[in-house]
Every structure is written in structure tokens, then in C-alpha cells.
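> What follows is a protein structure lacking sequence information:
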């Protein structure tokens, strides 16, 4: 069997973002909640509350090689040279890595790192004329290439810091469906950019995924209508999504994807403060889906990883800790009682 097929995901993980601005506290929470394959998969926490450069787009823009971005009133815009926004993004990422390294001394097991995928990045980053990079397919190719090179360096850095880790690369693509359907608005907001050919979308994702040939690849989206089949063809080994957004029209493609080996990373716990149901109640929908698809109940725990429905940046620190712990308990319930 290949190294990837032997990989132990762990039963639960988080999406990526955490509340507050204390990197050490976030790393302590994440590593304490998921201590390895039996409990779950820790991850490099993101703390967008710190401001521009710690947000999803700015953090990934700081990873780019030979492309730089700065904050404008309209958002992040590609520039000629690294400025204070790039430096701030890289500094915060360094703090997060230092904290992760501190709390993973001697750790061996799965570890997830996240970055914005090439198409959501192209929809969010502006060119010098103020239009999204998505408006220029040549710019999209350059952006994907720069992202791939930056991720290659980032992954090598994480491996040096946590040598016992088995890395998973997560690409966040919440805008992917809008890109495919031509729903991304132009700068004027009166028109939308043209839809991008599905083969081009797959190709760019495949190129970025190539930076981690020996580890699993994961795509996350909190948006409706996640394109499971496209992502699997592009090289994703798992897809992370908000389980509450699934409809029965997704059944066929999900069933085919699971049977083809795709792992489902199901967001079943609310990402903002509120009452938590009992663990068995949190996974009732997952069991119902499995029965509806006619899949073997015994494969359920091996095919599904549980997470919050999206990032936890909007939650309180206490709730974030409780939500991650709840994912672990719900996964245990799923494994113990698959039917």
C-alpha cells in the first residue's frame, strides 16, 4: 500500500481559524484537543482577529513567491514589492509556527496546514487595475504557480519544525462554485466575471496539490453545492464541508466519491456559540446519509472525519474548546454505534 493509503487521519479535526489573537493559547487548545490519530488531527491555527495579514486571504498572500499584496480600501491588491502588509502577514505566520513547534515537541501523527486555494485567491486578490485576478487567466496561472512555490517552502518549514508530523494540505475554496458559475462580481459590481472552464479549474488545483505528493490533500468549502466529483478528479483525497448544507440531490455524487475512496470531512458542530447537542445527536444526520446511500455501516468511522461546520474565529475561546472536544466525542459515538 502507498504511504497515503496507510495514513491515519484521526476521527476529528478543526477547519482552521480560532478566536482571539494569542498564538500560544490557540496552539495549546488545538494540540490539547487532538493529541494524535486516536483523538484527532491537530492543525496550524489561524487567528484572523489580529487584523489584515492574519485574515484568510492576507495570510495566504504572505506565502506567495515573487508576488506581493497590500491592503487597499477595496481589499487585497497585488503590488510590485513586499510592503508592511506582507511583512505583517509573514510575521504572524512565524508566531503561529513558533507556537505550534513549542506544543508539538516529540509529536508523531497527522498534522494539517491550511491555505486559500488558487481560485478563491484569484477571486479575492485584485490586479493593479482594481479587477480581480480572475479576470485574467494568465494572472490566474501566475498566481497558482506562486502559491505552489510558497506552499512548497511552507510545508518544508513545518516539516523541519515538527519532524514527526505526517502533513495534510488543506486548500480553502469557498468561492469555487461562484468561479465555476460565473458569479464573481466585477469591481463595478454591475457585471460578473466569466465562468472558468472546469478543466482549467481542475488543472490549477492539481498543480497546487503536487507540492505534497506524499501526503493527503483536502479541500474545504463552507458554501453550498460543493463539487465533490471535480475535486476528486483534481487530486483531493478528502473534502471538508458544512454537513447542514447537503441535500438529497448530492447523494449520487457523494456515494460515488466515497466508494472511490474519497474521505468526507463533515462539519456537524456549529461554528459559533450556542448549545451543543449530545454527541450521538450531532452525528444522527451522518448515519442517516449512510443508510440512504446504502453504504456499509462498518465503513462509516473510516470514511468520515468530524469538524465544526466552519472556522471558529467568530466563537468565544471557551466555546471553541468545547466545540473541538465535542467533535472528538461525537466521532467516538459514530465509531461505537455506526448504525
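Happy to help now that I have it. Predicted, not measured: the structure shown is a model, and the values here were computed from it.
> make it CA atoms for all contacts and neighbour counts henceforth
Noted.
> Just the buried residues of the longest helix anywhere in the chain, please?
Across the chain, the longest stretch assigned as helix under DSSP state H is helix 137-161. Within helix 137-161, the residues scored as buried using 16 or more other CA atoms under 10 Å are 140-141, 143-153, 155, 158, 161.
> next one: stretch 120-130
Neighbour-count burial for stretch 120-130 [16+ other CA under 10 Å]: 120, 121, 122, 123, 124, 125, 126, 127, 130.
> These in helices, which ones?
Short answer: the buried residues of stretch 120-130 in helices (DSSP H) are 120, 121, 122, 123, 124.
> Show the contacting residues for the nearest residue in space to the second one that is not next to it in sequence.
Using CA to CA, 6 or more residues apart in numbering and skipping the chain neighbours, the partner closest in space to residue 121 is residue 57 (6.7 Å). Contacts for residue 57 were tallied using CA atoms under 8 Å, 6 or more residues apart in numbering; they are 76, 116, 121, 124, 125.
> And residue 57, how close does it get to residue 79?
Noted for residue 57: a distance of 15 Å to residue 79, by CA to CA, to the nearest Å.
> just residue 19 next, same as before
Here residue 19 is placed at a distance of 30 Å from residue 79 (CA to CA).
> Doesn't residue 65 belong to a helix?
No. Assessed with DSSP: H, G, I helix; E, B strand; the rest coil, residue 65 is coil; it does not lie in a helix.
> dropping in the other structure now:
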């Protein structure tokens, strides 16, 4: 394990790719888990769906007023998305020249992609089992090629793939509206979802050192993740229901890491050694203030960890992240949340070593 396991979700504010990449390497590149930055503010094609859809091997997409859809020929928005990613990879090669260690890349997961992309006639891809299978296979091939390219650009990288699946709970529960808005897309059988994830992770596992399913929505399907061998879990810890903790405990005890979104991405986040309006340059607050702030962000998680019988040493398998992406914040706020994440990871590590 890294000495301090901390990382980000991927998305950041602004349009300065090089500045964002250098900030991420500076923050997480010494013992943490840096990542390929995503800057959605650049426009269509830099967003989660467009960024992934435009790269799909053997499939073409274009952008319509209702969103991204499969088509016979790629549109100019897809071309722009591919150009954005080429720029990001060029910057990655420059910023991570000589780097050796963990490096994370993010893609939209297959079920969120199938839930969001439209078929040519307008319905969601997830409503067509054959089309959904095509998405899984194309995405697997796409990411294998992407990881090979990343390894050529950064030969010392140990690759981790994050699959972003914010829509997966809705896919499983049948909560997605149809194109007309008057009905709901039929829920996808959990076994079908599991089998798709298995095919995807087995293929990508040839190039990736580890893979994570990240979902910052409520009702993360923890039992399903446990059925996909080796797949790690990332989630917003504030949304974990009591009934989910046993499944999380089993996942951790199986040797997998938990990517814990401990640091909220709103103004309630405070430094573990900071209270109220203090800054890092102020005098150290008293013990009570430190405890209250620590309790707010780390203690509830660690307390539940102990209540389900997990050993303190297993906290070494926790990677601390923000609760979700940071694209909606100002650059200064995103930097602050990033520093808090590293500080929270230090706190978790200290508890693991006691």
C-alpha cells in the first residue's frame, strides 16, 4: 500500500489542463494516487458521457439537443471530445515525465453509459439488450487501447481504472424515464449487470493493475460489486446505509480496497486540525476543537468500521477521496478539498497503525 492513500474522483474546475495536471501530481504524486484530470468546463465532449462515448471502438456518436446518441457517423462534437483527450494525454506525458507509481484513469461505466446514450430512434441503449452488450464490449476494447497508450507515455505508471457508475442504482431499480417521459425503462436483471461487469473487468484486467466501480449516488449495489472478482468500490460515505456495512466489511476482508468519499464537496468541509474560520497559518486550535472537526469527517466512518467488526489494521485498505467530483467548485475550493483529502488520509493511516 502507499504510505498515504488519497486520491480524487477525476473532474476538476476550469479549462487549464496543464495547471490542473501539475496540481494533481503535486498533491497526490508523493505517496498518493494521482489521476488523469477531467475538465468538463471546456464544453461538450469534456463531460463524463461524451468523453467516454466519443472514444468507443467500432461505435460512432453525435450530440443532439437531448444528449449523446449512437449514429452511423461521428459528429463534430465527438471529434472535439477526441481532441480534448489527446490534449490531456499530451499534457500527461509532459507532467508525468519520469514518474513511477500509481496512476488512475476514469471512464464512464458501461451501465451508466448505456443508460445515458440514446439509440438512433431515441430510446436509451439500456432498453436494448443487444445494444447494451455492444457497449460493454466496445468499452472494454477502448480502455485496453487507452491503457496501452498511457503506458507508452508514462512507462513507470501502475494503472488503475475507475468506472464511474452514478446511474447504476437507477438501472437496477427501473427508475430511468423513457424517451417520451411517460414511462420507465424496465429494470435490468442484476445478473445481466454482473455478467457485463465481469466481461468488462476481465478484459481490461489484462492491462490494469486494479479497477474501481465508483458511484456517488445512494443505494450503491454493494452485493453486486462483491460478485465481480477483484473489483474495488468507491462511494460517498455519507450515503452508506447501515444495512450496507456488512457487505462493505466482506469486501474489505476479501482484500479489496475501499475508496471512501469522506470529504464533503460543499462548504461544510473543515480541516481535521482546523475549526470555524481558522486557516492553516493560524495557531493550533485546542484539543476540543480538533476533536470536533475530526469527528465531523473521519470519526463517524471509523466508528462504524469498528462496529461491524473490522480490524483497525484494515484501514490501510482505505483510499480517501472527496465525496464526488469537484467540477462545480472554484479552483481554490477544489484545491482546499484536495488538501483535506490528503489530511484525512493521514488521519486514517495513523488510526490503522495504532
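Done, it's in. Treat the numbers as computed from the prediction; the structure is a model and nothing was measured.
> on that earlier part again, ok, so of the ones in helices among the buried residues of stretch 120-130 of structure 1, who is nearest residue 255 of structure 1?
residue 120 (26.4 Å; CA to CA).
> And the closest one? What does it align with in structure 2?
In structure 2, the residue equivalent to residue 120 of structure 1 is residue 112, according to TM-score structural alignment.
> again, but for residue 179 of structure 1
Correspondence of residue 179 of structure 1 to structure 2, assessed by TM-score structural alignment: residue 171.
> Neighbours of its match, how many?
Close neighbours of residue 171 of structure 2, defined as other CA atoms under 10 Å, add up to 24.
> what sits against it?
By CA under 8 Å, 6+ apart, the neighbours of residue 171 of structure 2 are 111, 112, 115, 187, 188.
> chain center to stretch 6-19 of structure 2, what's the gap?
Here stretch 6-19 of structure 2 shows a centroid-to-chain-centroid distance of 12 Å under the convention CA atoms, centre = their mean, to the nearest Å.
> Please tell me which residues of structure 1 that stretch aligns onto.
Alignment note (TM-score structural alignment): stretch 6-19 of structure 2 is matched to residues 12-25 of structure 1.
> Do you have the helices of structure 1 handy? List them.
Per DSSP H, structure 1 carries helices over the ranges 23-33, 56-61, 84-103, 118-124, 137-161, 176-181, 198-209, 228-233, 251-259, 279-282, 284-293, 300-303, 317-336.
> out of those helices, which comes closest to residue 245 of structure 1?
Residue 245 of structure 1 sits nearest to helix 284-293 of all the helices of structure 1, at 11.5 Å, using CA to CA.
> Centroid-wise, who is the farthest residue in structure 1?
residue 190 (30.5 Å; CA atoms, centre = their mean).
> Please tell me how far that one sits from residue 158 of structure 1.
43 Å.
> residues near the nearest residue to residue 175 of structure 2 once chain neighbours are set aside, how many?
Nearest in space to residue 175 of structure 2, with sequence neighbours left out and distances taken as CA to CA, 6+ apart, is residue 184 at 6.1 Å. Residue 184 of structure 2 is flanked by 14 other residues according to other CA under 10 Å.
> now the ones in helices among the buried residues of stretch 120-130 of structure 1 as JSON lines including distance to residue 12 of structure 1?
Formatted as JSON lines, those follow (distance: CA to CA, whole Å):
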{"residue": "120", "distance to residue 12 of structure 1": "25"}
{"residue": "121", "distance to residue 12 of structure 1": "27"}
{"residue": "122", "distance to residue 12 of structure 1": "30"}
{"residue": "123", "distance to residue 12 of structure 1": "30"}
{"residue": "124", "distance to residue 12 of structure 1": "30"}
